[in-house]
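[1] Fold the stuff below for me.
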Amino acid sequence: MASNTALPVTGFRPSAAMVAAELAQYEDGRVHLRYRLDAEAVVGVAHRGAVMAQLAFGESAQQAYEDIRVTVAQSRGRALAAVNHEMVRAYWEIGKRIVEEQGERAEYGKRLIEYLSERLTKEFGKGFDKRNVHYMKQFYLTFPIVNALRSQLSWTHYRLIMKLKSAEQREFYMNEAANENWSSRQLSRQINSHYYERLLSGASSYQDEVRTEVKALVPRARVDEVIKDPYVLDFLDLPEDNRYAEKDLE
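    From the prediction side, this is the model:
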C-alpha cells in the first residue's frame, strides 16, 4: 500500500498508471497523494475527480477551464438580462397602450383588460391573465418615464415595488435592488424588514451600520435565478420545469 506521507519530488511527473494505482487504493473517493507536479500542486486529502484532473492536465488546462467558465457565465448573464429587459419593456408598452385606449372610461377599462387578457392568453400563454395585465397598466401609471426604469430588475421586482405607497420608497428600493443586485426574494425581505424606514430613522452612523448589516446578510443574486422566475417562464411560454426539451427552446 502506498504511503500516506506526501513526497514532493522535484521535476517528477507521475504517469497516468501511477496516479490510477494511487487512487484505486482508496475506495471512499478521497486520497492522500504521494506525487505532485510542482510546489503549488495539491498535497493531502482531495476529491478524486479534481485530483485526477489537476494531475493529468496541469495548471494550463485549469486556466483554460477558468477562462471558459467566465465566458459562459458572462454570456449567460447577458442573455438572461436581455430577456428581462425585453419583458419589462414590453409590459410597460402594453400598459401604456391600455391607458391610452381607456382614457377616462373606467368601466370600459375593466372590460378592456378582460378582453385583452382572454385573447393574449390564448395566443401567448398564461403570462397574460387578468391580474398580470392589470399590473401592466399600473406599471405604466407608476413609472410613466420608461428611461427611469432600471434594466437590472425583473418584472417580479417591479410588482413588489409597485405595492409601495410613496414614490420615495419606490425609487429607493428600485435603486437599491439594482445597485446591490438583489434577487426578488431579497427585495421582498428588505421591504418587510422596513429597511428604508430604518435608514431614515437613524443618524448617519446608524445608517452605515444598517447598510453593512444588510450587505453581510444578503448574498448577491445568482444569474440562474432569473430563468427560474415564473414570470420569465410565462413570458417565454415555457413550462415551469428545469428540464426543457429542445423543441421548447426553439
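
[2] Every contact and neighbour count from this point should use C-alpha atoms.
    Fine.

[3] And the next helix or strand past the longest helix along the chain?
    If you go by DSSP state H, the chain has its longest helix at helix 48-102. For helix 48-102, the succeeding helix or strand toward the C-terminus, using DSSP states H and E, is helix 106-124.

[4] Give the other helices and strands that that following helix contacts.
    Counting contacts by 3 or more Cα pairs under 8 Å, 6 or more residues apart in numbering; DSSP states H and E, helix 106-124 packs against helix 48-102, helix 130-142.

[5] Of all those helices, which one comes closest to residue 191?
    Residue 191 lies closest to helix 130-142 among these, at 17.8 Å (Cα to Cα).

[6] quick one: buried residues of the closest one?
    Along helix 130-142, the positions that meet the burial threshold by neighbour count (16 or more other Cα atoms under 10 Å) are 130, 132, 133, 134, 135, 136, 137, 138, 139, 140, 142.

[7] ok, back up a step: which one of the helices and strands packed on helix 106-124 lies closest to residue 226?
    helix 48-102 (6.7 Å).

[8] Run the angle between the closest one and helix 106-124 for me.
    Using axes from the mean of the first three to the mean of the last three Cα atoms, to 10 degrees, the interaxial angle of helix 48-102 with respect to helix 106-124 works out to 140 degrees.

[9] Helix 48-102 packs against which elements?
    The criterion is 3+ Cα pairs under 8 Å, 6+ apart, and the helices and strands that helix 48-102 contacts are helix 16-24, helix 106-124, helix 130-142, helix 155-162, helix 224-228, helix 230-235.

[10] highest average neighbour count across the helices and strands packed on helix 106-124?
    With neighbours defined by mean count of other Cα atoms under 10 Å, none of the helices and strands packed on helix 106-124 is more surrounded on average than helix 130-142, at a mean of 19.

[11] quick one more, to check against the first:
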Amino acid sequence: MSQSPPNRALPWLEPGQAFPPVEEAWKETDPAPGLLAAGGVLDVPTLVAAYSRGIFPWYSAGQPILWWSTDPRMVLETAAFRLHRSLRKTIMRLLREGRLEVRFDHGFERVIKACAHTVRDGQSGTWILPAMVDAYVRLHQTGVAHSVETWIDGELAGGLYCINLGAMVYGESMFSRRSDASKIALAALVGFCRAHALPLIDCQQNTAHLASLGGKLMARDAFSRHVRMALLHPTPRWNFTPIYWQHILSEDGSQA
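    This is a model prediction of the structure:
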C-alpha cells in the first residue's frame, strides 16, 4: 500500500448526507485505495443508499465509519461457482443421512455475532463491531439483510450473512464451528441464487479462497453498471427448500 499523501481530502459525511460518486474513491496512489468517505451513520436508509451504489462500510475500533468502493471488485458469478468434489460428497452424505438442514433467517443475530468472534488469519481484531451488529440486525428486521445457516445434527454449525437488494446479493462474512459448514452455507446460497436468477454475489475483497471457488475481479465501472441493472428486478422471497440443492448437486461441475 502506498504511503504517499492522498491526491485529495477524504470527504466527511454528515448524517443523511449523500455519498460522493464512487469514481472519487481513493486511487492506487493514495494511502487506502477504494476508500470513499468517512463519517455518516449506520442507520437503515444510509446502509440501503450505500449498497444501492455498491458502497460498503468497513472500519476498526477507534476509527470513524469508513465507506469503501474498491476497484477492482471481487465477485462470484453464481453460474461459475466451483463445488469441489469433496464438498459435494460431504453435502450429499449429510443429506442422505438426514443430518443437514439449511435455514434462512432463523438466527440472524447469532450468525452475525459468530462472524464477529471468528478468529481469522492475518487479523488481530474484527470489523464487525457492536455498532455494526446492531445496524445489520436492524437491516435484517427490514428484510434487507439475511442469514444462511448450516445446521448439522440439530446444531448451528456455520453460516454467513448477506445483503439483498433487487437481484443483487452482497456477501458480508462467514463462520464455521464444524469443518466445511461455512462452505455448505455458501453452496446453499449459490443454489438459491441460481433458482431465482441472481447472477452475482459481491465478495468485496480479493482472497485466494474465493478465487478457488470461482470468484474473479471485476472493474468498478462494470460492477456499478451491474448493480444499477440488478436493482430494477424484484427481490426474491428468502426461504430455502431442499429442491434448491438440485441447482448445485445435479451438475457435473465439481472440482478435485
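
[12] Any idea what the TM-score comes out to?
    For this chain pair, the superposition-based TM-score is 0.21 by TM-score structural alignment, normalised by the length of structure 1; 92 aligned residues with a Cα RMSD of 5.9 Å.

[13] Any chance of a markdown table for the buried residues of helix 130-142 of structure 1, columns distance to residue 174 of structure 1?
    Rendered in a markdown table, the data for those read as follows (distance: Cα to Cα, whole Å):
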| residue | distance to residue 174 of structure 1 |
| --- | --- |
| 130 | 25 |
| 132 | 20 |
| 133 | 21 |
| 134 | 20 |
| 135 | 17 |
| 136 | 17 |
| 137 | 18 |
| 138 | 16 |
| 139 | 13 |
| 140 | 15 |
| 142 | 12 |
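
[14] So which residues of structure 2 form strands?
    Ranges of strands in structure 2, per DSSP state E, are 12-13, 35-39, 56-57, 66-68, 73-77, 83-84, 100-104, 145-152, 155-165, 168-176, 200-204, 216-218, 254-255.

[15] which one of those strands is the most hemmed in?
    strand 145-152 (a mean of 25).

[16] what's the angle between it and strand 168-176?
    Orientation of strand 145-152 of structure 2 against strand 168-176 (the same axes, to 10 degrees) gives an angle of 40 degrees.

[17] Can you tell me what sits against strand 145-152 of structure 2?
    With contact meaning Cα atoms under 8 Å, 6 or more residues apart in numbering, strand 145-152 of structure 2 is reached by 99-108, 111, 136-137, 139-140, 156-164, 181-182, 184-186, 188-189, 238.

[18] ok, now with 7 Å
    Contacts made with strand 145-152 of structure 2 from outside it, assessed by Cα atoms under 7 Å, 6 or more residues apart in numbering, are listed as 99-105, 108, 111, 136, 139-140, 156-164, 181, 184-185, 189.

[19] Tell me how far residue 247 of structure 2 lies from residue 88 of structure 2.
    Separation of residue 247 of structure 2 from residue 88 of structure 2 (Cα to Cα, to the nearest Å) stands at 12 Å.

[20] ignore the last one, residue 165 of structure 2
    Taken as Cα to Cα, the spacing of residue 165 of structure 2 relative to residue 88 of structure 2 amounts to 29 Å.

[21] do residue 49 of structure 2 as well
    When residue 49 of structure 2 is compared with residue 88 of structure 2 (using Cα to Cα), they lie 37 Å apart.

[22] With residue 57 of structure 2 instead?
    When residue 57 of structure 2 is compared with residue 88 of structure 2 (using Cα to Cα), they lie 34 Å apart.

[23] likewise residue 137 of structure 2?
    32 Å.

[24] Also residue 136 of structure 2?
    The gap separating residue 136 of structure 2 from residue 88 of structure 2 is 31 Å, by Cα to Cα.

[25] So those two - more neighbours on which side?
    Between residue 136 of structure 2 and residue 88, counting by other Cα atoms under 10 Å, residue 136 is the more crowded of the two (26 against 17).

[26] which residue sits closest to that one, ignoring its sequence neighbours?
    Spatial nearest neighbour of residue 136 of structure 2, excluding adjacent residues (Cα to Cα, 6 or more residues apart in numbering): residue 145 at 6.7 Å.

[27] ditto for residue 155 of structure 1
    Setting aside the residues directly before and after it, residue 155 of structure 1 is nearest to residue 88 in space (Cα to Cα, 6+ apart), at 5.8 Å.

[28] Residue 106 of structure 1: how many residues sit nearby?
    By the other Cα under 10 Å criterion, the neighbourhood of residue 106 of structure 1 contains 10 residues.

[29] again, but for residue 231 of structure 1
    Counted with other Cα under 10 Å, residues neighbouring residue 231 of structure 1 total 22.

[30] Distance-wise, check it relative to residue 132 of structure 1.
    10 Å.

[31] again with residue 54 of structure 1
    Relative to residue 132 of structure 1, residue 54 of structure 1 is positioned 51 Å away (criterion: Cα to Cα).

[32] Same question for residue 168 of structure 1.
    Residue 168 of structure 1 sits 24 Å away from residue 132 of structure 1, going by Cα to Cα.

[33] I'm done for today, thanks for sticking with me.
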